[in-house]
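Undergrad: Give the three-dimensional model of this entry:
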Amino acid sequence: MLTEDKKITTSQTVVIVSNCILGSGILTLPRVLADSMKTSDGWISIILGGILIMLAGLCIVRLSQRFPGKTLYQFSRELMGKWCGSIFSILIATFYIFIAAFELRVMFEVTTLYLLEDIPRWAIIMSFIWVGLYIIKGGLGAIARLYEIILPSTVVVFVFSMILSGKIFEVDNLLPVLGDGIFPVIKGVSSTILVFLGHELMFTLTASMQHPEKAGKAVIIGISIPLFLNLVAFVMVIGGMSVHGVISSTWPTVDLLRSFEITGLFFERFDFFLLVIWIMQILTTFSILQYNSSLGFAQTFKTRMRPFMFCSMPIILFIALIPRDVNELFMVSKIFGDIGVVIFVILPPLLLVYAKIFKKGAVR
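TA: As a prediction, the model looks like this:
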């Protein structure tokens, strides 16, 4: 169990959850929603998806609070039995490795397309893996302090960039509201939920909080920040490029900022600043995923984390190099996204009900 001085504050918990959610999804969400819905009502799906994730996050918090001071990897054996709990923990830790590799591959694709051309794939990905290792070696407290610096910078740069894109914004591109009815909105919710995965960190963060009773508040605020930013991104991207224009773009959020210039300012193009800050953001997402994976294996096998940190590095590199192109990358991410929805959105309420019925953990 962590000592009080090594535990994280409520605000640090908020920052970690927000940073994890704010990965690569915001760069592609407008295209994914526009392609699946064929309407401009994706902003409604984003709100509904965010609310569902908040409810799932609260279920995770309530379940974790029944086992004070323990992470999912520790109380899963008490909740599900020794063997089932251990297998479940290993599956969760393995799942984090795959998602971490996906985030790095997205980072590589965006970097080589807009910033660093003709750089070997392995060189860029391996460099970020080493940086990620350096971050997580300091423990959860060091991770939280770094994230407290990166998140405000991300929000300021992103909001400022979106405000500047108002130069080409046309409200007609967002009309009519519900022109095709409610069914496209419902269809878009599933795609939206995938982007908000990251709330499941509360399975491990709750045990590390100074005030675990405030975990519910932390997860709500932690989800609200990326919910707001994704909502702004969708509205501005669709308003600036239209539904048909967004569908034909791989990275519409970046392409929006490349589609206009602001004359008279010291800088006329702002896509570079967004890319730089978002590479940092993807790095934070990757590092906390690798940390949770290493923590999961270490607590499952009751050993130290450091060997798993190093062992996961070549595995992540290998997985990140598997997709041959962007299409395969998105196809694989969709599969693992659906798995994540089942594990972290559908399963937590069921586990909470099970724990209450069979009186697993502390009675709350």
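
Undergrad: From here on, just use CA atoms for contacts and neighbour counts.
TA: Will do.

Undergrad: what's around Phe128, how many residues?
TA: Per other CA atoms under 10 Å, the neighbour tally for Phe128 reads 20.

Undergrad: Surely it is in a helix?
TA: Yes - assessed with DSSP: H, G, I helix; E, B strand; the rest coil, Phe128 lies in a helix.

Undergrad: this one next, for a side-by-side:
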Amino acid sequence: MKEHGKLSERQFAGIIANTMVGVGVLILPKTATKFAGTAGWIALLLGGVIALFFLFLILKLGTRFPENTLMEYAPRIIGKIPGTLVSLIFCTYWFLLSSLIFRVFAEMMVDAILLNTPIEVIIISMLILVAYLSRHDVEVFGRVNELFFIFLIIPAVFGLAVSLKQVTGIKLLPLLGNGLPSILINTRELFFSFVGFEIIFLFIPSITTLGKVYNYGFKGWLSPAAIYLAVVIIGIGVFGTRELQNLMWPTLELVKVINFPGLILERVEAIFIAFWVIAVFTTVTNLFYSSVVGATQVLKLSDHKTLVYPLLPLFYFFSTYPQNIYEVLNYMNVMGKFGGLVIITVTPLLYIISLIRNIKGGQKA
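TA: As a prediction, this is how the structure comes out:
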């Protein structure tokens, strides 16, 4: 299951970035301004810095066990039963989160372009692709993330650069929005928008050069953080905080009002959605793949392919269980908070106990 030396540093960064950028970006300006108002971008920046701290802490913990994943060193640090329980919590969280992200994706597709298409059809068609990629090894998985990240970052940078001319500076004032307490409240909420990076618990042993793990871990965080920050600032500058709270998909609405020079297509959002499908596909696949690989290691199976197809019906069930988009977003909010809570409690606990008990793995070859 662990294929050492199979991930390049750029692939490692791509996995982090692609997992963080998903459906959350569609409602991010609305989330960021919910409490902080025009200071939503400050709250987002603070939430991103907190996420970066825990990303580095995970890397620090992983480099103490360069040959092992979380599922292998957690039982050594805190005992077999608690360690196995922690591993299963992460696997379950990744699995449920990926199924909910899939449902949000399907809902948005129906609202935006596939008006008469049943949600079940969209979920099943994409699920086939997710299952296909998830059955490959980590080397193929890394190559796909590296390639798809290019298709994500280039149009994102171009679109955000063009949209700057639509920004009205007065809508960004006052800089401190509704005050420091509201910023801190939103910071907690926005930290959950960065979750997903914790899947690197599984991929640190596979990176080719362990010494560069911090450098490329930072680069993997930086790209989505910059995109998030730009989306929030531009969203506030174009719509204002009050209007953002009334929009279902503010980022999609932002794309609709942007005038792209030289573009003759009437529905620019269709191009945005085409690239966004790639972003969601990689996010869902990364989370699903991680849950499958993690469960395989907990169950001590020889091949993760054994679990891929048996888990698909369960994945479909959780994707279709919510009755409407509001239930889905509510479940996603709960899952995001749960995942964030697990990250900020389990990671420091494992690291501190490993230091106190002086437990570490062997040196990576």
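
Undergrad: just the helices in the second structure please.
TA: Counting by DSSP state H, one finds helices in the second structure at the ranges 9-20, 24-32, 40-64, 70-78, 80-112, 119-134, 138-163, 180-191, 213-239, 241-244, 250-257, 268-299, 305-320, 325-356.

Undergrad: will you turn those into TSV that also has distance to Lys2 of the second structure?
TA: Output for the helices of the second structure, formatted as TSV (distance: least, CA to CA, whole Å):
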stretch	distance to Lys2 of the second structure
helix 9-20	15
helix 24-32	30
helix 40-64	14
helix 70-78	11
helix 80-112	16
helix 119-134	15
helix 138-163	8
helix 180-191	30
helix 213-239	17
helix 241-244	45
helix 250-257	38
helix 268-299	9
helix 305-320	14
helix 325-356	21
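
Undergrad: Show me what Asp255 of the first structure aligns to in the second structure.
TA: With TM-score structural alignment as the criterion, Asp255 of the first structure lines up with Glu253 in the second structure.

Undergrad: how much space between Ile278 of the second structure and Gly361 of the second structure?
TA: 37 Å (CA to CA, to the nearest Å).

Undergrad: These two: who's more crowded?
TA: Ile278 (17 against 14).

Undergrad: Which residue comes closest to the more buried one once chain neighbours are left out?
TA: Nearest residue to Ile278 of the second structure, sequence neighbours excluded (CA to CA, 6 or more residues apart in numbering): Phe148, at 6.8 Å.

Undergrad: so what's the one you found up against?
TA: Contacts for Phe148 of the second structure (CA atoms under 8 Å, 6 or more residues apart in numbering) come out as Ile278, Ala279, Thr282.

Undergrad: Across to the first structure, which of the residues you listed hold up?
TA: Retained in the first structure: Ile278, Ala279, out of those (criterion both residues aligned by TM-score structural alignment, their matches' CA atoms under 8 Å).

Undergrad: Kindly compare burial across the helices of the second structure and name the winner.
TA: Across those, averaging neighbours per residue (mean count of other CA atoms under 10 Å) puts helix 9-20 on top, at a mean of 27.

Undergrad: The aligned partner of Gly222 of the first structure in the second structure and Leu175 of the second structure: what is the separation?
TA: Aligned counterpart of Gly222 of the first structure in the second structure: Gly220 (TM-score structural alignment). Gly220 of the second structure sits 28 Å away from Leu175 of the second structure, going by CA to CA.

Undergrad: now do Tyr331 of the second structure
TA: From Tyr331 of the second structure to Leu175 of the second structure the distance is 32 Å (CA to CA).

Undergrad: Contact partners for Ser99 of the second structure?
TA: Val284, Phe315, Tyr316, Phe318, Ser319.

Undergrad: Mind putting the residues you listed into a markdown table with distance to Phe260 of the second structure?
TA: Shown next, in a markdown table, are these (distance: CA to CA, whole Å):
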| residue | distance to Phe260 of the second structure |
| --- | --- |
| Val284 | 29 |
| Phe315 | 38 |
| Tyr316 | 38 |
| Phe318 | 38 |
| Ser319 | 35 |
